[in-house]
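1. okay, sequence plus prediction incoming.
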Amino acid sequence: MQIIKQSAGLSRPMTECLNYIYSHIKERITVKDLAEYTSNSASYISRLFKEEVGVSTSDYIRNAKLEASKNLLRFSDYSLADIANYFSFTSQSHFSQLFLKETGLTPKKYREKYYGTQWKGTANDIMTYTDESQE
């Protein structure tokens, strides 16, 4: 839902880029891929991405992959290596380093802390996770 709200004020190329990113989230995605998909130059897409979304293309893609990996850590029994491979990180070690930098927890600690927590929607349709034990 947040993606839909964000994309409401974005240009068509940016909306197309976001759609491409989320529909190819498990693949390695480059600015060149986005440029080809939207029939624009890579430099144009890079500049437009920074202007409209507020972060670089690579940062956005990395964060989208990390957010998606959080769901697999919470709701699946896939190994860390499988999750790293699924989202096309260069290695499990690289995935773990990026995850730790982003969340402050290693993927293993994150899974231990949040495994099996519920996904709940608030009145504003902003999705949050709460631990069942806190209810």
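-> All right, it came through fine. Keep in mind that this is a model prediction, so the values were computed, not measured.
2. switch to C-alpha atoms for all contacts and neighbour counts from now on
-> Will do.
3. can you give me the strands for this protein?
-> 118-121, 127-130 (DSSP state E).
4. can you give me the helices for the chain?
-> Assigned by DSSP state H, the helices in the chain fall at 2-7, 12-23, 31-38, 42-53, 57-75, 80-86, 92-103, 107-114.
5. comparison target below:
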Amino acid sequence: MRQRRLMNQINVVPYIDVMLVLLVIFMVTAPMMPTGTVDLPSVAKTSAPTAKQPMVIHINKENDWTLKDRGSPQEAMPVDKEELVARLRDAQASDPEKPVVIEAEKRVRYDAVMQVMDLLQRNQIAKVGLLVKPAEK
């Protein structure tokens, strides 16, 4: 008399049957689902707001800072921490909506940019952003 060996494999046929039934149910009910519409707001093209020219803080690889007001014809001027904060406060006192952007060279450490951002935040300079260079094709 020969002994029967135990089978160590899982029978996956019932699972496949269940999956096929679910697939058929979804295929039948999907076309019956209501579609949603999104009403986008429209904007008149003649009333485009003019963007304000920002104050640009440039950080080079030696961690030297220069400040340039893109709204004026003056050249960029080297500044230290105290002078930077004073000039930005003066600019935002005359125009509270004046944006400030930080521009850094490629080789500048992230820490140097964060130091400038922290300095501006501690001194309540509003509307601070980062200037990025678009990807070249």
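-> Sure thing, it's come through. For clarity, every value in this text was computed on a predicted model and none was experimentally measured.
6. TM value for the aligned chains?
-> The TM-score (TM-score structural alignment, normalised by the length of structure 1) is 0.25; 49 aligned residues with a Cα RMSD of 4.1 Å.
7. looking at the helices of structure 1, which is nearest to residue 121 of structure 1?
-> With respect to residue 121 of structure 1, and counting by Cα to Cα, the nearest of the helices of structure 1 is helix 2-7 at 11.7 Å.
8. how about the closest one: buried residues?
-> residue 7 (16 or more other Cα atoms under 10 Å).
9. could you point out the longest helix in structure 2?
-> Assigned via DSSP H, structure 2 shows its longest helix as helix 13-29.
10. following it, which helix or strand shows up next?
-> Sequence-wise, the next helix or strand downstream of helix 13-29 of structure 2 (DSSP states H and E) is strand 55-59.
11. flag every buried residue along that following strand.
-> 55, 56, 57, 58, 59.
12. sorry, back to before: mind putting the helices of structure 1 in a markdown table, distance to residue 128 of structure 1 included?
-> Shown next, in a markdown table, are these (distance: least, Cα to Cα, whole Å):
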| stretch | distance to residue 128 of structure 1 |
| --- | --- |
| helix 2-7 | 11 |
| helix 12-23 | 19 |
| helix 31-38 | 29 |
| helix 42-53 | 22 |
| helix 57-75 | 12 |
| helix 80-86 | 22 |
| helix 92-103 | 16 |
| helix 107-114 | 12 |
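13. please name whichever of the ones you listed is nearest to residue 127 of structure 1.
-> The nearest among those, by Cα to Cα, is helix 2-7 at 8.3 Å.
14. roughly how far does residue 93 of structure 1 sit from residue 83 of structure 1?
-> 12 Å (Cα to Cα, to the nearest Å).
15. again with residue 118 of structure 1
-> 20 Å.
16. do the same with residue 59 of structure 1
-> From residue 59 of structure 1 to residue 83 of structure 1 the distance is 19 Å (Cα to Cα).
17. repeat that for residue 61 of structure 1.
-> For residue 61 of structure 1, the distance to residue 83 of structure 1 - Cα to Cα - is 16 Å.
18. kindly report the same for residue 74 of structure 1.
-> 12 Å.
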